[in-house]
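*Asks:* Predicted model, plus sequence, below.
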Amino acid sequence: MSESLITKQAIADGFKGLMRIKSFDKITISDIAKSCGLNRQTFYYHFQDKYELLDWIYYNEAISVMTEGLTFENWSSRIYRMLTQMKKEDYFYINAFKASGQKEFEAYLFSVAKELFKEIITNLSGEKEIKLEDMDFIASFFSYGTVGIIVAWAQEGMRESPEFLKERFENLVLDSKNLAVKRFLSAL
């Protein structure tokens, strides 16, 4: 691991430690730097502000866990891994999402989900050619639903288990795959 990555991880760990005791909005750059034994300048060398740090944590500790090697065949296990990672540090995600710090997380997760749903639609359409706007509409519909559920789950305190959500997603996608999407495609 590079020295820069080690420093970024130390800053992230300090920040997450502070999130256990303070709300996101009350944490300053000075607080973060102090918590990990660095000065403010070192923080600014690695991150522009605490929102960029938040995005870095989202990507490196949740999104990349899901997206690495993501395929149609393994999507539910990847979502489960991401949800499990989020649940493991629920204090952090709940606090960050309450502070409207989920926009980057939400946008990135949406783009990943949309590509996955496009793959599902392509597989279901077989030989039938689908207009790009129809493909985009269907993929967006399912992506907004999936991402919305994950964000609401975090904002509402992650009461359900990752296993429960994974099963719900599997049932919904499999049911949709066999019913709603096929009906929509046959109507085109």
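*Replies:* Happy to help now that I have it.
*Asks:* Please make it C-alpha for all contacts and neighbour counts, starting now.
*Replies:* Fine.
*Asks:* Please name the residues that touch the closest residue to Ala62 other than its chain neighbours.
*Replies:* Once flanking residues are discounted, Ala62 sits nearest to Met82: 5.2 Å by C-alpha to C-alpha, 6 or more residues apart in numbering. Contact analysis of Met82 by C-alpha atoms under 8 Å, 6 or more residues apart in numbering lists 62-63, 65-66.
*Asks:* Next: Glu104.
*Replies:* Asp55.
*Asks:* adding another structure so you can compare the two:
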Amino acid sequence: MSNASITKAALAQAMKECMATTPFAKISIGNICNKCGLNRKSFYYHFRDKYELINWIYETEIGHTVREELSDKHTSELALMICEYFEQNKVFYSNALEVTGPNSFRDYFERNLEPLVVQTLHVDGPSPFDSKELTAVVSDFCLSAIQRWLKSNSNMDSKQFLENLTTVSIKLAARFLELLGN
């Protein structure tokens, strides 16, 4: 492992430890650096800010793999992989998803979720819906459901969560079709 990789991994571990007990907004670069024994210069050599660090953690731990396997695996397998990963890192991602705005993990994850949603929603032939708007709405719905699940005190595992999300989605889609008169 290169020195850069070791440094990034140390910063990532420190960020995870900080977020286990402290809300993201209250964590400073100094807190992260103190936790892993590195200086601020080392942090800024590798990352612009703490937002980029969180996005890097997701990207290196699972994001890259999901994108690589998008064409090979069924979307339900990838969704389960993501949810299992979030379940294993529940406190960290519950905290990370609380943050909104530019550069936030929430926005980053939503952009990463869109190809999965597009693949899931793929419909042959013309559609009366704007596909970008539909993708955004479904991504928001899924993201909100994931955040609610991570924050809840229930013992629902990732598989049960996805089954519930699928059931709700199907019922919601059927109701919309009823309302549209189809």
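*Replies:* Cool, got the structure. Quick caveat: nothing in here was measured; it's all calculated off a predicted structure.
*Asks:* what's the TM-score for these two chains?
*Replies:* With the length set by TM-score structural alignment, normalised by the length of the second structure, the two chains reach a TM-score of 0.76; 181 aligned residues with a C-alpha RMSD of 3.5 Å.
*Asks:* quick one: which of the contacts of Met82 of the first structure has the most company?
*Replies:* Ile63 (25 neighbours; other C-alpha atoms under 10 Å).
*Asks:* pretty sure that one contacts Ser111?
*Replies:* No. Look at Ile63 of the first structure against Ser111 with C-alpha atoms under 8 Å: they stay out of range, at 11.1 Å.
*Asks:* Now do the helices in the second structure.
*Replies:* All helices of the second structure, identified by DSSP state H, fall at 3-21, 29-36, 40-46, 50-58, 64-69, 75-88, 90-98, 105-121, 131-151, 158-180.
*Asks:* And Ala10 of the second structure? What does it align with in the first structure?
*Replies:* Taking TM-score structural alignment, Ala10 of the second structure has Ala10 as its aligned residue in the first structure.
*Asks:* And for that match, the neighbour number?
*Replies:* Neighbours of Ala10 of the first structure (other C-alpha under 10 Å): 18.
*Asks:* That one: what's its closest spatial neighbour, skipping adjacent residues?
*Replies:* Cys36 (6.3 Å).
*Asks:* And the match of Ala10 of the second structure, how far from Ser35 of the first structure?
*Replies:* 9 Å (C-alpha to C-alpha, to the nearest Å).
*Asks:* now Ile6 of the first structure
*Replies:* Distance from Ile6 of the first structure to Ser35 of the first structure, by C-alpha to C-alpha: 15 Å.
*Asks:* now do Asp90 of the first structure
*Replies:* Note on Asp90 of the first structure: its distance to Ser35 of the first structure, by C-alpha to C-alpha, is 20 Å.
*Asks:* do the same with Lys131 of the first structure
*Replies:* To Ser35 of the first structure, Lys131 of the first structure is 53 Å away according to C-alpha to C-alpha.
*Asks:* These two: which is more packed in?
*Replies:* Taking neighbours as other C-alpha under 10 Å, Lys131 of the first structure and Ser35 compare with Ser35 leading, 18 against 9.
*Asks:* Alright, that wraps it up for me.
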